[in-house]
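K.L.:
Next one to model:
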Amino acid sequence: MSKQEITALLQHYPLWQLDEERLRRVFRFERFPDSVQFVNQIAELAEEAHHHPNIAIENKRLVRVDLWTHKMDCITVRDAALADRLEQLFQTATGAVHVE
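P.N.:
Alright, predicted model coming up:
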């Protein structure tokens, strides 16, 4: 993706950030089991898409996701598509803490 396309994506999803040439988002949850459930749901989406993000649970209630296409070592449309699917998933996730 071009820098302009990445900028447009970040404007559309302001909670995503560009960090070391990767898209990064931290999702918040009420409880640790909710975080684990969300990670498992991400894993299912990633398997379906054959596109696997880096995922980490931090401080029990935060799920950090980094997206970039490993083979190309850059952000591609596949990352943008997965970011969109994760945003949709988070909207209905159990225990999701939505911040403005």
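K.L.:
From now on I want contacts and neighbour counts done on CA atoms only, so please keep to that.
P.N.:
Will do.
K.L.:
Which SSE is immediately downstream of the helix ranked longest in the chain?
P.N.:
Secondary structure of the chain per DSSP state H: the longest helix is helix 32-49. Once helix 32-49 ends, the next helix or strand along the chain (criterion: DSSP states H and E) is strand 54-58.
K.L.:
the longest strand in this structure is where?
P.N.:
The longest strand of the chain (DSSP state E) is strand 22-29.
K.L.:
Alongside the first, I'd like the structure of this one:
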Amino acid sequence: MRENELWIHPEAAKTRGIQQGERVKVTDRKGRTEEIKAKVTPRIRKDTVFMVHGFGHFDQRMTTAYKQGGSDCNLASQAEDKRVGSTSMGLSLVKVAKA
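P.N.:
You can find the predicted model right below:
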């Protein structure tokens, strides 16, 4: 995988005017934004988006992920998941729009 993509359900993409492969902006509650390509797929819930972890780095030593895709770390909630005792990677609320 050269670049990660944002998985988005076809119905959610349609309401936002997003097409397969288009660049989208993903913005969290604090206004932090990542730009990433859209992967329109029915293999995800209509109310959920997903991106692969480990991309969007700005350290040139990270040769695979350097400036490739979006960084989920920049959008991750700092809220603690008390069940596992770490940050809650799966609970970040975001808005998605065409770039």
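K.L.:
Give me the TM-score for this pair.
P.N.:
Scored against TM-score structural alignment, normalised by the length of the second structure, the superposed chains reach a TM-score of 0.30; 63 aligned residues with a Cα RMSD of 4.9 Å.
K.L.:
hang on, the earlier thing: tell me what the longest strand of the first structure is packed against?
P.N.:
strand 17-19, strand 62-67, strand 96-97 (3 or more Cα pairs under 8 Å, 6 or more residues apart in numbering; DSSP states H and E).
K.L.:
Of all these, which one comes closest to residue 90 of the first structure?
P.N.:
When those are compared by Cα to Cα, strand 96-97 sits nearest residue 90 of the first structure, at 6.7 Å.
K.L.:
Check which helices and strands that closest one is in contact with.
P.N.:
Against strand 96-97 of the first structure (3+ Cα pairs under 8 Å, 6+ apart) you get strand 22-29.
K.L.:
Residue 33 of the first structure and residue 58 of the first structure: what is the separation?
P.N.:
Distance, residue 33 of the first structure to residue 58 of the first structure, using Cα to Cα, to the nearest Å: 13 Å.
K.L.:
actually residue 29 of the first structure, not the one I wrote
P.N.:
11 Å.
K.L.:
Please say which of those two ends up with more neighbours.
P.N.:
Shown here are residue 29 of the first structure and residue 58; by other Cα atoms under 10 Å, residue 29 has more neighbours (21 against 13).
K.L.:
Can you tell me how far that one is from residue 49 of the first structure?
P.N.:
Distance check for residue 29 of the first structure against residue 49 of the first structure: by Cα to Cα, it reads 24 Å.
K.L.:
and if you look at residue 84 of the first structure?
P.N.:
Distance, residue 84 of the first structure to residue 49 of the first structure, by Cα to Cα: 13 Å.
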